[in-house]
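Enquirer: Provided below are the primary sequence and the corresponding predicted coordinates.
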Amino acid sequence: MSARLLALKTSDRPALRFGAGTLTYEELARAAGALAPRLRAAGRVAVWATPTAGTAVGVVAALLAGVPAVPLNPRIGERELAHILRDSAPGAVLAAAGDELPAGLAGLPRIDVDVPASGSYADGDPYAEEPVDPDEPVDPESAALIVYTSGTTGPPKGVLLSHRAIAASLDALAAAWAWTEDDVLVHGLPLFHVHGLVLGVLGPLRRGGEVRHLGGFSVEGVAKELGEGGGTMLFGVPTMYHRIAEALPHDPALVRALTGARLLVSGSAALPVHDHERITAATGRTVIERYGMTETLMNTSVPVGSGPRPGSVGLPLDGVELRLVEEDGSVLPVADGETVGEIQVRGPNLFTAYLNRPDATAAAFAEGGWFRTGDMAVREPDGYVRIVGRKATDLIKSGGYKIGAGEIENALLDHPGVREAAVTGEPDPDLGERIVAWIVPTDPTAPPAPGPLADHVATLLAPHKRPREVRYLDALPRNDMGKILKKALREPTDG
């Protein structure tokens, strides 16, 4: 591949498809290359990251210009937007032509990304300046993106992702997934985070393949693009795959589409074992899980062709070192599938720093350049990694045991009376922490009783992992990526 993050070949091969509009590689290079000179004076550019071709072209233009792009969630709140703008200080905001921007962006110069639906520029290039040469070198250590974290423990932090880190992560995934220019990726993920933008747009463009974005996820869109459209790969999050699993028994076209796909990938949260099994039973296809985060990009994946590994996020990718550590920082010497430790990683995929936060950057790393992920996991004897939860919210210390919430959640979801499940720990005078299960029943009029649910868990797992309390909800609180917001779970009060 080119020393550049993206090697935009001037060919008539399709590169981007959003809805009915398609851009070839030549058209993408022309549009982004012509826009890029206008961005250089901005220093940094915010990108109003709607699920449109304008967002993709704008980000590619920023990469060509060597200017960091700051993707903005179109559903962002006023306070968070103000924080990000103060912190990143962009010189302009890119938006697809016609997008309505919030008042908080009124003070920034706006640059419209004009991408005609036909993908042609019959009236000449939309920008007047000399275009940037797609082969012009860019410092690989310079920031390509500044992606803001979710801010669960304070204001969001800007994660500086270099051209080098993104390229290294995408190339490692290509090796694990046998990802080539012949692949056509289908997805409907948002474009303001690593999964949807880096993996879902920059990944295919680095390989020289095609991305087809659904605009927004729908089971019908997946069936159409994977089936009639000739898609070979599907990226999604557990919520999407759950809806697919629910629809498969009633949708022969969806079954055919998934059966014909080369690779199904789920990420951003754990995919319940039950959904793995339903999809495989209906299609013969295995959903592959991978593990990454904003600061590290991708760390592990189940290799393509390795067979079903429900509940596992696979092996470290090429170039990534991974270890599990105790609370005192000592490295766990065993890989027994039971002993829980915090994941630490190092490698070329790591972020450069938190923007304007040298204190937070220093605190994020252990001696030797190991990044503290905050994720808790066990490692199987064959090296495969199984994540059991977050250190802050999912590690439960009960009766002298360290217990990961994730494995209890999977056990609960294996019960036919449970549609959704979350597990938290709460202070207990006897146990230290007691295990609390939050349940969305399959049938709200006849929820499963607490005793049988706890017995169900104790049968599948060890007895000390049984829930001590069960609480019932109509729905679990989730963010835009489908992750459960455990800090929003509170004990119900009367009145």
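Expert: Sure, I can see it.

Enquirer: going by C-alpha atoms from here, please, whenever you check contacts or count neighbours.
Expert: Fine.

Enquirer: my read: residue 54 touches residue 96, true?
Expert: Yes: Residue 54 is in contact with residue 96 according to C-alpha atoms under 8 Å; the separation is 4.6 Å.

Enquirer: next, the one to line up against it:
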Amino acid sequence: MLLPYLNPSAPDAPDALRIGDDKLSREDLAGVATAVAERIAGARVVAVLARPTTETVLAVLGGLIAGVTVVPVPPDSGPREIAHILGDSGAQGWLGAAPDDPTLPVVPVRRYAKSWHRHPEPPADSVAMILYTSGTTGLPKGVPITRRAIAAGLDALADAWQWTGDDVLAHGLPLFHVHGLILGILGPLRRGGSVIHTGSPTPSLYAAAAEAGASIFFGVPTVWSRVAGDTAAAQALSSARLLISGSAPLPVPTFDAIRSLTGHEIVERYGMTETLITVSTRADGERRPGWVGLPLAGVETRLREGDSELPHDGESVGDLLVRGPMVGTEYLNRPEATAESWIGDGWFVTGDVAVIDPSGMHRIVGRRSTDLIKSGGFRIGAGEIETVLLGHDSVREVAVIGVPDDDLGQRIVAYVVGEPVEEAVLIDLVASQLSHHKRPREIRYIDALPRNAMGKVQKKLLE
């Protein structure tokens, strides 16, 4: 079963789900979600306006119990994006909350209606969810995710993180993507544990969750940076078992600050909407700043440049390909895009460039389209330059790009948010720690880096 601990015969657990001040035991979750499932029986696809509420969780669980495909919709989506998601996914109605002036029928989630009817487990290869990518160009692409993929992905993470039913997970992440919803809600429910959703990912709320007994914390790098800036909140997290970061690269200075304040080395992991999580550092293994770890159980990875395979030598930078039981198979209604990314035999071209060392540790250099710089005949990853620059006290944020250059092909330019210092100071810092050809040729100061709704830097807006 995808969620064996929502089986009505499973043992109950108090406060299996807590969102803000709202609490539900596992028995209540199972009873209400099963009643939701009965209200949508016979539907094929339903949309859920994925606000960080108990209603959203009950709607998603109801869809999973009924075998109805759920489409989580970001609550801040504009009318054009909502219309695209509804039309592309074939959603037949809204389950739970709906936007103003909905164009589809709305089926309410009734909090106090419960059922203990046993529903047969849907086929493992049926589509549990359609998640939409947060791409920087064009309308988002839908990714069908099967029940089998979700189960395989969560079980592989349980192995890597030694995740059990005794753990209490805390986070304040959005409930419309892999990190916050699949890992952050379905993960603890599959293990038989509990989840505290803090409503928003602030240091004070994370500290309160630690006092309430949370043992695992999820956050994106921005969250961990804010925690590192709040000494009391950071020290409250010392009692946790694991601190885990994902969705974007974690700056090494943030890793070091959290380690100093909490005694914990943050677990980093790597994944995408299309693949779920495929690489992670382990609870019982090395946690190397700037590296995202080893392939999960059942996952294989490759580095490629054109048609050539690159060695796992810790130096070669190449396109990262992955395959495994949690990796998807297509973009919904996008055969051309599917053919570009899924190249046969289960291999998915991530669009990221990476380095793999002889032990199998992976370092993500960045996106091929924006983070791979070809300068003077060298292939250079923007990420390693950014890491060095962030080590300077004056640099708060940085984005490194390659701009066209008649002599070099591309010239390395660093956009810096922080207190201005002499350009040569930062250029020489990079040259002292990395190869000379990796030094920026220009430093440009700006007030803020452009970011999308997920907090990811949009480098194309800097070109």
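Expert: Nice, thanks for sending it over. A quick note: this is a predicted structure, and the numbers were derived from the prediction, not measured.

Enquirer: need the overlap of contacts for residue 54 and residue 96 of the first structure.
Expert: In terms of C-alpha atoms under 8 Å, 6 or more residues apart in numbering, residue 54 of the first structure and residue 96 are both contacted by the residues 113, 114, 115.

Enquirer: of the residues you listed - the most surrounded one?
Expert: The most crowded member of these, judged by other C-alpha atoms under 10 Å, is residue 115 (25 neighbours).

Enquirer: could you check which residue of the second structure pairs with residue 407 of the first structure?
Expert: The alignment partner of residue 407 of the first structure in the second structure, by TM-score structural alignment, is residue 384.

Enquirer: just residue 194 of the first structure next, same as before
Expert: By TM-score structural alignment, residue 194 of the first structure lines up with residue 178 in the second structure.

Enquirer: mind listing the helices for the stretch 251-400 of the first structure?
Expert: 252-260, 273-283, 358-363 (DSSP state H, counting those that start in this stretch).

Enquirer: quick one: the aligned partner of residue 301 of the first structure in the second structure and residue 144 of the second structure, what's the gap?
Expert: Aligning on TM-score structural alignment places residue 301 of the first structure opposite residue 280 in the second structure. Distance, residue 280 of the second structure to residue 144 of the second structure, using C-alpha to C-alpha, to the nearest Å: 23 Å.

Enquirer: give the equivalent position in the second structure for residue 355 of the first structure.
Expert: In the second structure, residue 355 of the first structure lands on residue 332 (TM-score structural alignment).

Enquirer: give me the nearest residue to that match, chain neighbours excluded.
Expert: Leaving aside its sequence neighbours, residue 332 of the second structure sits nearest to residue 142 (C-alpha to C-alpha, 6 or more residues apart in numbering; 5.1 Å).

Enquirer: for residue 210 of the second structure, same thing?
Expert: Spatially, and ignoring its direct neighbours in sequence, residue 210 of the second structure is nearest to residue 237 (5.9 Å; C-alpha to C-alpha, 6+ apart).

Enquirer: what's the burial count for the one you found?
Expert: 28.

Enquirer: OK, contacts around it?
Expert: Residue 237 of the second structure sits in contact with 206, 207, 210, 262, where contact means C-alpha under 8 Å, 6+ apart.

Enquirer: all strands for the stretch 301-450 of the second structure, in order.
Expert: If DSSP state E, counting those that start in this stretch is used as the criterion, the strands of the stretch 301-450 of the second structure fall at 308-309, 318-323, 342-344, 347-356, 362-367, 372-375, 378-381, 395-405, 409-418, 442-445.

Enquirer: buried residues in the fourth one?
Expert: Same thing as strand 347-356 of the second structure. 347, 348, 349, 350, 352, 353, 354, 355, 356 (16 or more other C-alpha atoms under 10 Å).

Enquirer: so which bits of stretch 117-124 of the second structure are buried?
Expert: residue 122.

Enquirer: can you tell me the distance between the two ends of stretch 365-377 of the second structure?
Expert: 18 Å.

Enquirer: typo on my end, stretch 12-30 of the first structure
Expert: 12 Å.

Enquirer: and the contacts of it?
Expert: Under the contact criterion C-alpha under 8 Å, 6+ apart, stretch 12-30 of the first structure has outside partners 8-11, 52-53, 57, 117-120, 125, 131, 134, 205, 208-215.

Enquirer: of those residues, grab the buried ones for ChimeraX.
Expert: Only the buried entries of those go into this ChimeraX selection, using 16+ other C-alpha under 10 Å:
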select :8,9,52,53,57,119,131,134,205,208,209,210,211,212,213,214,215
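
Enquirer: in strands, which of the contacts of stretch 12-30 of the first structure appear?
Expert: 210, 211, 212, 213 (DSSP state E).

Enquirer: sorry, back to before: the match of residue 301 of the first structure: neighbour count?
Expert: Residue 280 of the second structure: 26 neighbours (other C-alpha under 10 Å).

Enquirer: from residue 132 of the second structure, how far out is it?
Expert: 23 Å.

Enquirer: residue 401 of the second structure now?
Expert: With C-alpha to C-alpha as the criterion, residue 401 of the second structure and residue 132 of the second structure are 27 Å apart.

Enquirer: tell me the contacts of the alignment partner in the first structure of residue 457 of the second structure?
Expert: Aligned counterpart of residue 457 of the second structure in the first structure: residue 484 (TM-score structural alignment). By C-alpha under 8 Å, 6+ apart, residue 484 of the first structure lies in contact with 422, 476, 477, 478.

Enquirer: try 7 Å
Expert: 476, 477, 478 (C-alpha atoms under 7 Å, 6 or more residues apart in numbering).

Enquirer: the second one touches residue 485, doesn't it?
Expert: Yes: with contacts counted by C-alpha atoms under 7 Å, residue 477 of the first structure reaches residue 485, the gap being 5.5 Å.

Enquirer: in the stretch 51-200 of the first structure, which spans are strands?
Expert: Using DSSP E, counting those that start in this stretch, strands in the stretch 51-200 of the first structure cover 69-72, 92-96, 110-113, 143-148, 158-162, 184-187.
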